[in-house]
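S.K.: quick one: sequence and predicted model below, then my questions.
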Amino acid sequence: MNLRIADNSTAATFTARVNAQRSRLAVLQERLSSGKRINRPSDDPNGAEAVVKIRTSQTEIKQFQRTALAANQKLTAADDSLNGYENLLERVRTLVSQGLSDTATQNAKNALATEIDSLRSRILNVADSKNGDDYLFGGSRQTEPPFDPATAAPSAIPATAQYIQIEPGTNAIPVGVTAESVFSDATSNIFTDLTNAVNALRGTGDAAVDRTTLETTMSRIATYTSLVDVAHAAVGANMNATDLAQENLTNNFLNLDERANDIEGDDFAGTALELADAQRALEATLQVASQGRRTLFDYLG
């Protein structure tokens, strides 16, 4: 027996049923295409709120990841510069040692002085080197270079190490070392010492004084080399800290991602079956309605 739509009330019932089935179908299609069961807050208010909190935490982690990466890059640049500085110091030590030889002629000493003067300029470039817009050894002083590019005079602005927090809930770490801790000490700085060595090699008129100056320079070079070793250790430790922080941040991000997926993620196979059932149900409803003298389509337009 054909089901006939007798009045508007019956038609309205069918219309509501079809609209509900179509809405359900649309929801399932969206879930299937997005892979999520929560596509808007109304789908699951509590779940949606939990996911928002997770995504907020992930945004914070991303910021720390950028900070940790930048810190690691700066520390790597500092480490490379310290290596270069150490090599230059070793070359200076070799040249000064040659200048102390009793067999060195004045012409030979003049040549040594010229090379040391050149090495002094190269060391100055290292001391004033930049990482992006920041002075690599500037620390908290970033308005001017650690040493005057023309005279090598040290900056009058005091500097401390630059600290950056690279992981939530942890203390900030220094991202480098200051020029004061590597290129100078309480006694002098490398540039003054090298200038004195150059003058001694070229001769001041007092051979005994010149020899003492060169011997002092040898001792000073050993001091600067020790300062570099200390700086290397500090930079290396903080590079390890940034590496560990980046690993922790990545793991935390992935764990949060897994939690979010557990909350909002959908069962693809299950949803596909639901979608097939919903499609069959809608088709059945429309088929039943079409058997009446006035079909549901008359009311749906």
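M.R.: Great, that's in hand. Numbering: from 1, shown residues only.

S.K.: C-alpha from now on. contacts and neighbour counts both.
M.R.: OK.

S.K.: list the residues that contact Glu144.
M.R.: Contacts for Glu144 (C-alpha atoms under 8 Å, 6 or more residues apart in numbering) come out as Ser155.

S.K.: mind redoing it with 10 Å?
M.R.: Counting by C-alpha atoms under 10 Å, 6 or more residues apart in numbering, Glu144 touches Asp128, Asp134, Tyr135, Gly138, Ser155, Ala156, Ile157.

S.K.: okay, now the fourth one: neighbour count?
M.R.: Looking back up the chat, that one is Gly138. Other residues within reach of Gly138, judged by other C-alpha atoms under 10 Å, total 28.

S.K.: wait, doesn't it sit right on Pro174?
M.R.: No: in this structure, Gly138 is not within contact of Pro174 by C-alpha atoms under 10 Å, at 12.0 Å.

S.K.: what's the overlap in contacts for the two?
M.R.: Residues touching both Gly138 and Pro174 by C-alpha under 10 Å, 6+ apart: Thr160, Ala161, Gln162.

S.K.: okay if I get those residues as JSON lines plus distance to Thr143, secondary structure and neighbour count?
M.R.: Formatted as JSON lines, those follow (distance: C-alpha to C-alpha, whole Å; DSSP: H, G, I helix; E, B strand; the rest coil; neighbours: other C-alpha atoms under 10 Å):
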{"residue": "Thr160", "distance to Thr143": "13", "secondary structure": "coil", "neighbour count": "16"}
{"residue": "Ala161", "distance to Thr143": "15", "secondary structure": "coil", "neighbour count": "18"}
{"residue": "Gln162", "distance to Thr143": "14", "secondary structure": "coil", "neighbour count": "17"}
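
S.K.: and those, which is closest to Asp193?
M.R.: Set against Asp193, the nearest of the shared contacts of Gly138 and Pro174 by C-alpha to C-alpha is Thr160 (23.6 Å).

S.K.: another structure for you, compare them:
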Amino acid sequence: MRVTHKTINNNLLHNLNSSLKRLNRYNEQLASGRRISLPSDNPVEAENIMRLKTSLSQNDQYLKNVEDGISWLDATDSALDQLTGILHRVRELAIAGSNESLEESAREALATEIKELFDSVIQVANTTHGGKYLFAGQKTAGASQPFTNAWGSEPPFVRQDGITGEIVIEIGAGSQVAINVVDEDTDGLFTKALETIAKTYDDIMNGNIDSLSNETLKYYDETMDLILTARSETGAKQNRLEVTKERLKDLDFNFNRLLSSVQAVDVAETIMHLKAEENIYQLALAVGARIIRPTLVDFLG
């Protein structure tokens, strides 16, 4: 086959252009810190990077859900702790009110405090966290509070309808957990607590000594059982989410490490390749200038 000056010129230009592309790629890698800028650079590695980024994004969302869930449960436990303290005080007042020798003024003082404790329970029942009601089921937002004080009416409170839904968060692939305490329609802990306090108030005001010593304390015990169950379940979920949080943080670290190993450029190695390619390019340029000086000068011009 006859080799013409045009063939030599074209081959030289092709080789010089290929070398320039490699030089540009090495410079881009050093500037960005990444081995792959475009999928076409390495389709297989690019697919692995996309898969790792997707997994990392999902893991970050799970981690955010878990942290939000822990925060919600912490606020819930704090509210239930307040409720526990209020009920303990109600029991003390019920026992004090069961004293037959108690004067009327003393009974009225006990009743006044119990009324204030009733108000406090309403406040706890309407506790918000991040602008959302803790004990309103899925009705966490809006102007309507879960419980409204209706002292003097029967019953002495209004419980909003439809506040029994669970708030469920996703903490992993196919793994979910409900983070809220649901106040059931007739057997909810706040419903029971408010009924217990209202009964204690009536018994003290009416001097129902037997009821204060027996039935009212039974109401109290039933209410405390509900609260203790709720706190136990809340604590178990807190522990589960704390363990899950640590696992997700480990996964996050591993995903980032894998992504870095696949994506990050080896600076020393890339500089070595860059220097070698620069030498190759300069040598090819010099050789080409001697072989086809006029054509090369035209090309450079």
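M.R.: Everything's here; your move. Since this is a predicted model, take the numbers as computed values, not measurements.

S.K.: overlay them and tell me the TM-score.
M.R.: Once superposed, the chains reach a TM-score of 0.84 (TM-score structural alignment, normalised by the length of the first structure), with 286 aligned residues with a C-alpha RMSD of 2.5 Å.

S.K.: one step back: just the buried subset of the contacts of Glu144 of the first structure, please.
M.R.: Buried subset of the contacts of Glu144 of the first structure (neighbour count, 16 or more other C-alpha atoms under 10 Å): Asp128, Asp134, Tyr135, Gly138, Ser155.

S.K.: so what does the last one match up with in the second structure?
M.R.: Read that as Ser155 of the first structure. Aligning on TM-score structural alignment places Ser155 of the first structure opposite Gln160 in the second structure.

S.K.: ok, now the first one?
M.R.: Superposed on the second structure with TM-score structural alignment, Asp128 of the first structure falls opposite Asn126.

S.K.: the closest residue to Arg141 of the first structure other than its chain neighbours: neighbour count?
M.R.: The shortest distance from Arg141 of the first structure to any non-neighbouring residue, by C-alpha to C-alpha, 6 or more residues apart in numbering, is to Ala159 (5.2 Å). Neighbours of Ala159 of the first structure under the rule other C-alpha under 10 Å: 17.

S.K.: all strands of the stretch 1-150 of the second structure, in order?
M.R.: Secondary structure of the stretch 1-150 of the second structure (DSSP state E, counting those that start in this stretch): strands at 128-129, 132-133, 147-149.

S.K.: nope, the stretch 151-300 of the first structure is what I meant
M.R.: Along the stretch 151-300 of the first structure, counting by DSSP E, counting those that start in this stretch, strands occupy 163-164, 173-174.

S.K.: so who does Ile221 of the first structure touch?
M.R.: Contacts of Ile221 of the first structure (C-alpha under 10 Å, 6+ apart): Glu86, Leu89, Glu90, Val92, Arg93, Val96, Ile190, Asp193, Leu194, Glu215, Leu227.

S.K.: need the strands of the stretch 1-150 of the second structure in CSV with distance to Asp250 of the second structure, can you?
M.R.: CSV is the format used below for those (distance: least, C-alpha to C-alpha, whole Å):
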stretch, distance to Asp250 of the second structure
strand 128-129, 28
strand 132-133, 31
strand 147-149, 42
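
S.K.: among those, which is nearest Ser261 of the second structure?
M.R.: Nearest to Ser261 of the second structure among the strands of the stretch 1-150 of the second structure is strand 128-129 (40.7 Å), distances taken as C-alpha to C-alpha.

S.K.: report the contact partners of Val39 of the first structure.
M.R.: Quick fix: residue 39 of the first structure is Asn, not Val. By C-alpha under 10 Å, 6+ apart, the contact list for Asn39 of the first structure reads Val27, Glu30, Arg31, Ala48, Glu264, Gly265.

S.K.: make a markdown table from those and add distance to Thr178 of the first structure to it.
M.R.: Compiled in a markdown table, these are given as follows (distance: C-alpha to C-alpha, whole Å):
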| residue | distance to Thr178 of the first structure |
| --- | --- |
| Val27 | 60 |
| Glu30 | 57 |
| Arg31 | 56 |
| Ala48 | 48 |
| Glu264 | 49 |
| Gly265 | 50 |
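
S.K.: top of these by neighbour count?
M.R.: Result: Arg31 is most packed of these (other C-alpha under 10 Å), 21 neighbours.

S.K.: residue in the second structure matching that residue?
M.R.: The equivalent of Arg31 of the first structure in the second structure is Gln29 (alignment by TM-score structural alignment).

S.K.: Asn199 of the first structure now?
M.R.: Using TM-score structural alignment, the equivalent of Asn199 of the first structure in the second structure is Asp202.

S.K.: residues touching the residue minimising distance to the centre of the first structure, list them.
M.R.: Per C-alpha atoms, centre = their mean, the C-alpha nearest to the average position across the first structure is that of Leu69, at 1.9 Å. Each residue near Leu69 of the first structure by C-alpha under 10 Å, 6+ apart is listed here: Gln63, Leu75, Ile166, Thr242, Asp243, Ala245, Gln246.

S.K.: quick check: the match of Ser155 of the first structure touching Gln145?
M.R.: Yes: between Gln160 of the second structure and Gln145 there is a contact under C-alpha under 10 Å: 7.2 Å.

S.K.: now do the contacts for Pro145 of the first structure.
M.R.: By C-alpha under 10 Å, 6+ apart, the neighbours of Pro145 of the first structure are 127-130, 134-138, 152, 154-155, 157, 179.

S.K.: and the lengthiest helix in the second structure, how far out from the chain's middle?
M.R.: Ordering each helix of the second structure by length in residues (DSSP state H) puts helix 43-97 first. Taking C-alpha atoms, centre = their mean, to the nearest Å, one finds helix 43-97 of the second structure lying 7 Å from the centre of the chain it belongs to.

S.K.: how about it, aligned to which bit of the first structure?
M.R.: Alignment of helix 43-97 of the second structure against the first structure: residues 45-99, by TM-score structural alignment.

S.K.: tell me the contacts of Thr103 of the first structure?
M.R.: Contacts for Thr103 of the first structure (C-alpha under 10 Å, 6+ apart) come out as none.

S.K.: for Thr285 of the first structure, see how far away it is.
M.R.: For Thr103 of the first structure, the distance to Thr285 of the first structure (C-alpha to C-alpha, to the nearest Å) stands at 110 Å.

S.K.: could you do Asp298 of the first structure as well?
M.R.: Separation of Asp298 of the first structure from Thr285 of the first structure (C-alpha to C-alpha): 15 Å.
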